[in-house]
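> Below is the sequence, then the predicted model.
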Amino acid sequence: MFKLRQIFSPIAFAILVGCLAPCGTLAAEPLAVIGTNEPVGCLETPERIKRLKIDKSGTYENQLIDGDWYEGNLVEIRADNVLLRHSEIRNSRSNGIIVSGKNVTIESCKIHHCLAGSFFTQQDAHGITGSPQNLTIRNCEIYYVSGDAVQFDPDRNKWDNVTIENCTFWTGPLKKAAADFQVGERPGENAIDTKCADEQPRAHLDVRNSLFHGWGSGQIKNQAALNLKEHINATVGNCVFRDNDICFLLQGSKKNTSVSASDCAVYNSKVVFRLEDQIRDVEINGLAIGDGVGETFEKVNMRGRSYRNINQGYAPPYERALRFGLKQAAAPQEPADSSSAPEPTTNETGQRPLQSYLPGGSWRTVLAVAIVLLMPFLGIAFYVIASGRRKVFKQVLGEAFQRMFSR
């Protein structure tokens, strides 16, 4: 009886190893992850305090700041060159963190239960606010705030260069009564809200790799995940939106609100883009629409061309989008008139190419897996062809097919 191990020659083994090598390289590549991707909040044995005022440069970490419903800001960062990480800020009737320094990083922090007023008498209590210069908010989770998770600047003072990455901003019905809010009430305005007066220099905001969900049926009308307005330049990339009334609420200004969004996916939301007040030149690339989405574009007080939308397609499954992120499927294509014509897509069916649904958006991963799965058969073929044992090859294949169809 012919034994299978006799088929594999050194040549077949070398081919198999050669194909496994690129797979190992691909597996080692870092995956794009949406939302928080590291532990958030305090580490073991944190220092517990009621308020934190930072007026000196340095690193501050592992702080449990519980305001016990203090009617003031829990954390104030007034100094430059500050890193606040692995801390939890909670239970305030005002803002969680206010930033007025330069070169500040807030990393791996959990901010929640900043609740002012009541559900029916809404008052602002923001998660992070202030007038920063060069602020990075990374790997943070913010939820249950009666204002905005992030807002710059309430007084329309100068702020600039804010980067938000790998964060999760959400709200929903309260599981327990807190402050003057009752069980089941949903606090919150928007996840991110921008304010910048026309006389101020244009402020820059970059949001990427972040998750926004639950921003709807809250304390205000037209509640949105992103409320981007006034004299700003905002870029939003590789973000996921789920269960929101409005994902992007974009409002124009005299000097034009500049917004570009690329490679974002939307699920179970009423409106993807609500365009107001003559906002113009909005750039959208690689928008992916999932299940349960109502209107893609809703216009209020608008006329003429207002946006350019290219490479729109269907979203991958929600968990897959969070795991691998979204990347552009093809190079941009200039539409004739994006504001009135149907949104152009990368193919006639309105779907993005197969590449956009593969892990990390790469066709190489599937190709490498396919090669590995075919290697035993290729090895057999190589061996029998090289050795002239075609009869053995036919015998092995015949036995394999016979076993397969006899089951």
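Cool, got the structure.
> When you work out contacts or count neighbours from here on, use the C-alpha atoms and nothing else.
Will do.
> what's near enough to touch the closest residue to Val282 other than its chain neighbours?
Excluding the flanking residues, the one nearest Val282 by CA to CA, 6 or more residues apart in numbering is Tyr307, at 4.4 Å. Contact partners of Tyr307, counting by CA atoms under 8 Å, 6 or more residues apart in numbering, are Arg280, Asp281, Val282, Glu283, Ile284, Ser338, Ser339.
> Could you tell me how many residues sit around the first one?
It refers to Arg280. Arg280 sits with 24 neighbouring residues when counted by other CA atoms under 10 Å.
> And the second one, by the same measure?
Burial of Asp281, expressed as a neighbour count using other CA under 10 Å, amounts to 16.
> which residues sit in contact with it?
Neighbouring residues of Asp281 by CA under 8 Å, 6+ apart: Ser258, Val259, Arg305, Ser306, Tyr307, Arg308.
> and the top helix by length along the chain, what does it pack onto?
Secondary structure of the chain per DSSP state H: the longest helix is helix 363-387. Under the contact criterion of 3 or more CA pairs under 8 Å, 6 or more residues apart in numbering; DSSP states H and E, helix 363-387 touches helix 10-28, helix 390-406.
> If we use 7 Å, what do you get?
helix 10-28 (3 or more CA pairs under 7 Å, 6 or more residues apart in numbering; DSSP states H and E).
> Other residues contacting the helix it packs on?
Residues from elsewhere that reach helix 10-28 (CA atoms under 7 Å, 6 or more residues apart in numbering): Thr365, Ala368, Ile371, Val372, Met375, Gly379, Phe382, Tyr383.
> can you check stretch 195-214 too?
Taking CA under 7 Å, 6+ apart as the rule, stretch 195-214 contacts 33-35, 152-154, 156, 158-172, 225, 229-244, 255.
> Select only the buried ones of these in PyMOL?
Buried members of these, defined by 16 or more other CA atoms under 10 Å, are picked up in PyMOL with:
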select buried, resi 33+34+35+152+153+156+158+159+160+161+162+163+164+165+166+167+168+169+170+171+172+225+229+230+231+232+233+234+235+236+237+238+239+240+241+242+243+244
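> On the three-state scheme, the nearest residue to Ala329 once chain neighbours are set aside is what?
Closest residue in space to Ala329, ignoring its immediate chain neighbours: Ser356 at 5.3 Å, by CA to CA, 6+ apart. Three-state call for Ser356 (DSSP: H, G, I helix; E, B strand; the rest coil): helix.
> Contacts only, for Ser356.
Counting by CA under 7 Å, 6+ apart, Ser356 makes contact with Leu326, Lys327, Ala329.
> Quick check: the gap between the last one and Tyr357.
Yep, that's Ala329 we're talking about. 9 Å (CA to CA, to the nearest Å).
> Next up, a structure to set beside the first:
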Amino acid sequence: MFKPRQFFSHVAFAILASCLVPCVTRAAEPLAVIGTNEPVGCLESPEPNQTKRLIIDESGTYENQLIDGEWYDGNLVKIRADNVILRHCEIRNSRSNGIFVSGKNVTIESCKIHHCLAGSFLRQQDAHGITGSPRNLTIRNCEIYYVSGDAVQFDPDRNKWDDVTIENCTFWTGPLKEAAADFLAGERPGENAIDTKCADNQPRAHLDVKNSLFYGWGSGQIKNQSALNLKEHINATVENCVFRDNDICFRLRGSEKNTLVSVSDCAVYNSKIVFRLEDQIRDLVINGLAIGDGVGKEFEKVNMRGRSYRNINQGYAPPYERALRFGLKQAAAPQEPTESSSVPEPTTNETGQRPLRSYLPGGSWRTVLAVAIVLLMPFLGIAFYVIASGRRKVFKQVLGEAFQRMFSRQ
């Protein structure tokens, strides 16, 4: 026999449960889409407590180790084996490189690398965070800072390297809070966040950089300091990244065999130069560039002539924190494709105001519509019950039973 009260009690329970699902899902999401989004460095109890160097000659997983070089003048971690995972380690205090990789199929994940300081501020010497000649290397969810060379550089000797993926990392520098090695407090170490070297006689090296944050690369130890210094015989893609407080965000330099670079869905804030194009680099494709507050020159050319790049869908950047939280996919205000070598103005509507879409989370109408539907579901369920049953007096009783069912189940 059909029992309206029991039926609509189940309906109300189902609606309320479905409303909780998005909340649970959102709670499980990472804190940020761009940059590190999980804890980096050692876990609570490093094992062993501390070691000066780590030499990896065998395949396997190495994790939760504190490597403190105590200003040793050499690589603190050397990965010479294939099929290695280095996870949740802290590497610090070196007068040379943090990690040197020469193996294949290597993953460096959730590591913190810092205070790799060679020479002094006035006598710059390279000490990189991660370097070497790897093949099939993934650097994921790592933080690298306070290095006197580059956070990541392949390959210093221009040997063969290939297939490097960098994702959800944070690379930064700034004035040292305390004196370290031969650097004084307040001095800002560093060259570039990422630097590439690949001789024309080597096979073209491939680099993918995505979902990463770069800041502070400026006023350092070299001229034309940049977040990304991409040059020579490479094919690089940069996607969904955020840049702020840099002298140069993209320094792109050509070669005889052409340096191939593609940039999509990236945002820039408070930086002097977005793109510095040098040495006849060509075939550059930029899509969805988002310009935020405090940006100086968007394009600077050195030793360039003719058309060299294609820039489409440039627009305004969303607020900085929102960009980190939701990413840059379609976040910039759209506009019509522009001709090569032209610099489009940010898009505005007829009143001169920013388009509403640029304020939306992730820039998507579908996201807003989905959130609205979820928020309206309880009210739709209540209205459905009231209309179908015609008994408003038992409304509170039915809703109370639904809550009781939901919280009394084991």
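Cool, the structure landed. Because the structure is predicted, anything quoted here is derived from the model rather than measured.
> before we move on, back to that, buried among the contacts of Ser356 of the first structure? Make that a PyMOL selection.
Selection of buried members from the contacts of Ser356 of the first structure for PyMOL, criterion 16+ other CA under 10 Å:
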select buried, resi 326+327+329
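> ok, back up a step: map the residue nearest to Val282 of the first structure across to the second structure for me.
For Tyr307 of the first structure, the aligned position in the second structure is Tyr309, judged by TM-score structural alignment.
> ditto for Ser118 of the first structure
Using TM-score structural alignment, Ser118 of the first structure lines up with Ser120 in the second structure.
> that older thread, in the second structure, which of the contacts of Asp281 of the first structure remain in contact?
With both residues aligned by TM-score structural alignment, their matches' CA atoms under 8 Å, the contacts of the contacts of Asp281 of the first structure that the second structure also has are Ser258, Val259, Ser306, Tyr307, Arg308.
> Among these, which one sits closest to Arg93 of the first structure?
Distances from Arg93 of the first structure to these, taken as CA to CA, are shortest for Val259 (32.3 Å).
> How about the aligned partner of the closest one in the second structure, nearest residue that isn't a chain neighbour?
Under the alignment (TM-score structural alignment), Val259 of the first structure pairs with Val261 of the second structure. In space, and not counting its chain neighbours, Val261 of the second structure is closest to Ala236: 4.8 Å by CA to CA, 6+ apart.
> Next: Phe181 of the first structure.
Nearest to Phe181 of the first structure is Ser118, by CA to CA, 6+ apart, at 5.5 Å.
> ok, the one you found - how many residues close by?
Residues lying near Ser118 of the first structure (other CA under 10 Å) number 17.
> now the one 4 residues further on
Other residues near Gln122 of the first structure come to 18 when the count uses other CA under 10 Å.
> swap in Glu336 of the second structure?
By other CA under 10 Å, 10 other residues sit near Glu336 of the second structure.
> What's the separation between it and Tyr359 of the second structure?
Counting by CA to CA - Glu336 of the second structure and Tyr359 of the second structure are separated by 19 Å.
> Please apply the same query to Ile79 of the second structure.
For Ile79 of the second structure, the distance to Tyr359 of the second structure equals 45 Å [CA to CA].
> Neighbour count for the two, which is higher?
Higher neighbour count among Ile79 of the second structure and Tyr359: Ile79, with 24 against 18, using other CA under 10 Å.
> what do we get in the first structure for that one?
Matched by TM-score structural alignment, Ile79 of the second structure corresponds to Ile77 in the first structure.
> just Cys142 of the second structure next, same as before
Following TM-score structural alignment, the counterpart assigned to Cys142 of the second structure within the first structure is Cys140.
> Phe169 of the first structure -> the second structure?
In the second structure, Phe169 of the first structure lands on Phe171 (TM-score structural alignment).
> same check, this time on Pro187 of the first structure
In the second structure, Pro187 of the first structure lines up with Pro189, judged by TM-score structural alignment.
> Skipping its backbone neighbours, what lies nearest that match in space?
Of all residues not flanking Pro189 of the second structure in the chain, Ser148 sits nearest, at 4.9 Å (CA to CA, 6+ apart).
> Look up how far Glu187 of the second structure lies from that neighbour.
For Ser148 of the second structure, the distance to Glu187 of the second structure - CA to CA - is 11 Å.
> now Asn168 of the second structure
Separation of Asn168 of the second structure from Glu187 of the second structure (CA to CA): 27 Å.
> Same question for stretch 39-59 of the first structure: list its buried residues.
Buried residues in stretch 39-59 of the first structure, counted by 16+ other CA under 10 Å: Val40, Gly41, Cys42, Leu43, Pro46, Lys50, Arg51, Leu52, Ile54, Ser57.
> typo on my end, stretch 357-372 of the first structure
Residues Tyr357, Leu358, Pro359, Gly360, Gly361, Ser362, Arg364, Thr365, Ala368, Val372 are the ones in stretch 357-372 of the first structure that count as buried (16+ other CA under 10 Å).
> re earlier: just send the buried residues of stretch 39-59 of the first structure back as CSV, with distance to Lys391 of the first structure and secondary structure too.
Listed next are the buried residues of stretch 39-59 of the first structure as CSV, based on distance: CA to CA, whole Å; DSSP: H, G, I helix; E, B strand; the rest coil:
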residue, distance to Lys391 of the first structure, secondary structure
Val40, 63, coil
Gly41, 66, coil
Cys42, 68, coil
Leu43, 66, coil
Pro46, 73, coil
Lys50, 82, coil
Arg51, 82, coil
Leu52, 81, strand
Ile54, 81, strand
Ser57, 78, coil
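> Identify the farthest-apart pair in those residues.
Spanning the widest gap among these are Val40 and Ser57, at 22.6 Å by CA to CA.
> other SSEs contacting the top strand by length along the first structure?
Among the segments of the first structure that qualify as a strand by DSSP state E, the longest is strand 63-70. Strand 63-70 of the first structure sits against strand 47-49, strand 88-92, with contacts defined as 3+ CA pairs under 7 Å, 6+ apart.
> Dump those strands into JSON lines; add distance to Ala27 of the first structure as well.
Output for those, formatted as JSON lines (distance: least, CA to CA, whole Å):
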{"stretch": "strand 47-49", "distance to Ala27 of the first structure": "39"}
{"stretch": "strand 88-92", "distance to Ala27 of the first structure": "34"}
